[in-house]
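K.L.:
Predicted model and sequence follow; I will ask about them next.
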Amino acid sequence: MKRSMVLVAVLVVLLGIYWLMQSNRPMTDPDRPFVQIDTAQVTSLRIESSTDTVELARRGDQWFLTKPLEFPTAARMTDQALGRLGEMRKLTLVTDRPDRFREFQVDDSTGVKVSVTDRKKTHTFYLGKTSPTAGTSYARLDGSKEVWEIAGNMTPAFKRPVRDWRDKTISEADREGFIKFTFVYPKETISATLVDSVWKVEAGAEKFDADKNQISRVTGLLSRMSGVDFADTLAADAFDAPECHLIAELALGETLDLRLIPKGEDGSQYFLRKAGAPTDYVIYKSTAEVLMRKAADLRPKPEKSAEAPPQKPRG
């Protein structure tokens, strides 16, 4: 009986917590947008904070970082920022006193100043701090004294380090489209060629059929590989003597040409240079190891024979 009462009490408490959380969720009015913007028509963004000034521009269907450098943007980041623009809704007018702008971080010194240009005009506003509930934040239109509490925590979608806006994608390809890999090392060259659905390996005088699982690891990685950071300042000759030079050929005539060298003495990361790419990349050692296949890696592993069950003694 006591156990049942305890369970009922716990259930009541949990229901109370759920009700409290639901009651604290902001109720947004779709007819009260914070700023009138058709996100499908946005052509540029300018984001100013105390640490960075970033400018983005749409060119056709793709977004590019244009300041502080020219580089394709990570689609996920621009999509998130544009999505947040469409979600901004006024909840409560907090203040219209300029002396409180700093308190809510909606001025030039403390806020994130966002300028959004669509086909008609430029809209500028300040995104401020998160409210105590963490489910809302503060914002102010440029030129207005009104500080509004708006739905959602909007600032993180716009205030990002420059490197986070940059597209870290190294390769995108159909994993079924690869037909040949050539692994060039200082003292040996290994090739794996697809012949009638079988990967044929040549390593010096040795020839054998590759372990399909090992080839699958390489094709899977190259089908969608991203770096963890950029290496913008490496010398032109930094990869003249790479630890591994991988040439991956695809059926449609495309080629991925990748060179790898260790980054630092601990070897936990590698630098990667892709022929034709606008910069060099940093990848983890574990990623580099998948790309740097040796003959021993590609050779099929002998299957373990099943052990016969022990026989029971007679008598």
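P.N.:
All right, it came through fine.
K.L.:
Going by C-alpha atoms from here, please, whenever you check contacts or count neighbours.
P.N.:
Will do.
K.L.:
Tell me which stretches of the stretch 101-250 of the chain form strands.
P.N.:
For the stretch 101-250 of the chain, the strands defined by DSSP state E, counting those that start in this stretch occupy 112-117, 122-130, 136-141, 147-151, 169-172, 178-184, 189-195, 198-203, 206-209, 224-226, 229-231, 244-250.
K.L.:
Could you give the separation of the third one from the chain centroid?
P.N.:
The one in question is strand 136-141. Put simply, strand 136-141 sits 27 Å off its chain's centre (Cα atoms, centre = their mean, to the nearest Å).
K.L.:
Just the buried positions in it, please.
P.N.:
Judged by neighbour count (16 or more other Cα atoms under 10 Å), strand 136-141 contains these buried residues: T136, S137, Y138, A139, R140, L141.
K.L.:
then this one, side by side with the first:
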Amino acid sequence: MQQKQTLVLGGTLVVLLIIAWISGVFDRNPSNVDVPELDLPTSEVTRISVTLPDITFTVEKQGIQWFMREPVDMPADSATVTRLLNELEDLSLNNRATSNPDRYGIYGIDSTATTVSLTWSDGAEDIVISRQGRDYMSIYVKIGDNPDVYSTNGRVTVSQDLDRWRDRQILDLGTGTVMSARVTRPDDTYEVSLNNGVWMVNGQPGDSLQVTNWIRRFSPLSADGFFDDIPVQILTDPSYRIDFSTSTNTTSSVQAMPAESAVAITLGGSQFTYRVYESRLKQLFPDPSSLTGE
């Protein structure tokens, strides 16, 4: 009888140990005495490589501006890059979750994680970031070659949409610089010009408020996305075109055509074809009557 009880107790102990291992009891460290301080020189970072489950991209800083280098070479969205660096700067480590590589997957340090590689003048660091944390205000991270995985105070959100990291600004005409515009549409062409402070449309007085509001759409003009599969050469003879002349003796040409339930648009001399919503076509290339108040 006693032997049977011993076997039952022994079996129960084994089961409890297995449950404890699965739940991570042996990984937990209620003390944060040994938790290192995360001190990243984010203001000195000049290069960032981000490895997501489905894509890898790199941005690089030149002067005060960020540029994407891979997979395309173009200006990056500086606001998105700055937001990432600010979130990393505000991040602090809380407790060690595990140091066992076999258990990394429990904390999202696996193929679903994001790796952010930072480079500055005299150093570099890799941060592996989980998609989820212990709550909505935290994540799990692994720093460099350190085998420890830590829970954090604060979150880092890395957009998996590559377009969010690319600069969507097509052009910025500024305020009060446009002197004239020639608008070409499939069925008509008309001129808009400033004459002694009065906006004229095809030589007739226009509605100054409507013309001013229309020009503001290009100050700046930002895209909704990109058409990487439509080369800019296709837009050399577009259905829609605007040629702006400014007070600084510069010209800008906006060219567009309907494409795939949207509008493909580019700026003369640009290497990139942008995408804007189809509903914006009439806003950017309006009927001349809408600028005269008719």
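P.N.:
Noted; the coordinates are in hand. Bear in mind the structure is a predicted one, so any value in this text is a computation, not a measurement.
K.L.:
What's the first helix or strand after the biggest helix by length in the second structure?
P.N.:
Secondary structure of the second structure read by DSSP state H shows that its longest helix is helix 2-23. Using DSSP states H and E, the next helix or strand after helix 2-23 of the second structure towards the C-terminus is strand 47-51.
K.L.:
That next one - contacts with which helices or strands?
P.N.:
In terms of contacts (3 or more Cα pairs under 8 Å, 6 or more residues apart in numbering; DSSP states H and E), strand 47-51 of the second structure is packed against strand 56-62, strand 114-120.
K.L.:
In the first structure, which residues correspond to the last one?
P.N.:
Yep, that's strand 114-120 of the second structure we're talking about. Mapped onto the first structure using TM-score structural alignment, strand 114-120 of the second structure covers residues 112-118.
K.L.:
nearest residue to R166 of the second structure other than its sequence neighbours?
P.N.:
Closest residue to R166 of the second structure apart from its sequence neighbours, by Cα to Cα, 6 or more residues apart in numbering: A76 at 4.4 Å.
K.L.:
Look up how far S144 of the first structure lies from the equivalent of that neighbour over in the first structure.
P.N.:
Aligned counterpart of A76 of the second structure in the first structure: T73 (TM-score structural alignment). Going from T73 of the first structure to S144 of the first structure by Cα to Cα, to the nearest Å gives 32 Å.
K.L.:
Neighbour count: these two, which is higher?
P.N.:
Ranked by neighbour count (other Cα atoms under 10 Å), T73 of the first structure and S144 place T73 first, with 24 against 10.
K.L.:
List the residues that contact the more buried one.
P.N.:
T73 of the first structure sits next to W63, F64, L65, W165, R166, D167 when contact means Cα atoms under 8 Å, 6 or more residues apart in numbering.
K.L.:
which outside residues touch the match of strand 114-120 of the second structure?
P.N.:
Residues outside stretch 112-118 of the first structure that contact it (Cα under 8 Å, 6+ apart) are 37-39, 41-50, 106, 122-128, 155, 158-159.
K.L.:
next helix or strand past the lengthiest strand in the second structure?
P.N.:
Ranked by residue count under DSSP state E, the longest strand found in the second structure is strand 251-259. Following strand 251-259 of the second structure in sequence order, the next helix or strand is strand 262-267 (DSSP H and E).
K.L.:
Comparing the helix or strand just after that next one with the first structure, how large is the average distance?
P.N.:
Sequence order places strand 274-277 as the next helix or strand after strand 262-267 of the second structure, per DSSP H and E. Here strand 274-277 of the second structure, set against the first structure after superposition, deviates by a mean of 1.1 Å using mean Cα distance after the TM-score superposition for the first structure.
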